[in-house]
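Student: this is a predicted model, with the sequence first.
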Amino acid sequence: MDHQRFEKRKINVIIANHLNKQNVVWVPSGNDFVDLLHGFLTMPLGTIVRLLDNHGRSRQKLVIGCLNNLYKSLVDMSIDNFQTEACKQMLIYPESV
């Protein structure tokens, strides 16, 4: 895995929301925030489930509907259901491109 060094950066965001409806109305932002948000939105669901499996100091498992069960079923599935071990690993450990 290619290890990169990331610097800490602060992104200030102003969010205008509708008080009665609790909806976000407008978010003026720069490219940095849009790139960060896009990165979260394109993260594979398998990665999200795996990262949240043992979350935080309490190691409390966070459940995202049926995705946890779906991911566990994939992990527990026999290699006989895949063409190769690499195919199974690509589904268990997906990467964003």
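Tutor: Noted; the coordinates are in hand. Numbering: from 1, shown residues only.
Student: contacts and neighbour counts: CA atoms only from here.
Tutor: Fine.
Student: what residue of this protein is the furthest out?
Tutor: Most distant from the centre of the chain: residue 20, at 30.2 Å, with distances by CA atoms, centre = their mean.
Student: tally of neighbours for residue 46?
Tutor: Residues contacting residue 46 under the criterion other CA atoms under 10 Å number 19.
Student: how close does it get to residue 14?
Tutor: Using CA to CA, to the nearest Å, residue 46 is found at 31 Å from residue 14.
Student: ok, residues contacting the strand or helix carrying residue 36?
Tutor: Taking DSSP states H and E as the criterion, residue 36 maps to helix 31-41. Applying CA atoms under 8 Å, 6 or more residues apart in numbering, the contact partners of helix 31-41 are 11, 13.
Student: one more structure, for comparison:
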Amino acid sequence: MADKSTNNIELKVLVDKGSNKVIFIEPDNDFADVLFSFMTIPMGTIIRLARKHSDPVVIGCMNNLYASVENIDEQKFWIPICKDMLLHPHNAADAQCNLLN
């Protein structure tokens, strides 16, 4: 059995050598859990983090949409926290992701 304290990722890969293409990949459970946790990150968080990057990442029109929400006057919202909720969304699967170690 592999030592869990190492930083190795174990993958079983089936490759079609004739076409040099991957047919199947089987990760260990921990790796799969981490990949699935990435898919639960809200788009607002991804856009905000991408904009802070030294070479900003453009994700279609999402950057424009995020900037539009930033520029809306808080008076247009029912309560000021609504704008903050759009700009800093929470992960619905946060409790499950926190269990990943």
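Tutor: Nice, thanks for sending it over. Because the structure is a prediction, the values reported are computed rather than measured.
Student: most centrally placed residue in structure 1?
Tutor: Per CA atoms, centre = their mean, the C-alpha nearest to the average position across structure 1 is that of residue 48, at 3.6 Å.
Student: that one matches what in structure 2?
Tutor: Using TM-score structural alignment, the partner of residue 48 of structure 1 in structure 2 is residue 46.
Student: helix/strand/coil for its match?
Tutor: Taken by DSSP: H, G, I helix; E, B strand; the rest coil, the conformation at residue 46 of structure 2 corresponds to helix.
Student: contacting residues for it?
Tutor: Applying CA under 8 Å, 6+ apart to residue 46 of structure 2 gives no contacts.
Student: need the helices for structure 1, in chain order.
Tutor: Secondary structure of structure 1 by DSSP state H: the helices cover 31-41, 45-53, 67-76, 85-92.
Student: I'd like the ones you listed as CSV, with distance to residue 25 of structure 1 appended.
Tutor: Shown next, in CSV, are the helices of structure 1 (distance: least, CA to CA, whole Å):
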stretch, distance to residue 25 of structure 1
helix 31-41, 16
helix 45-53, 27
helix 67-76, 30
helix 85-92, 37
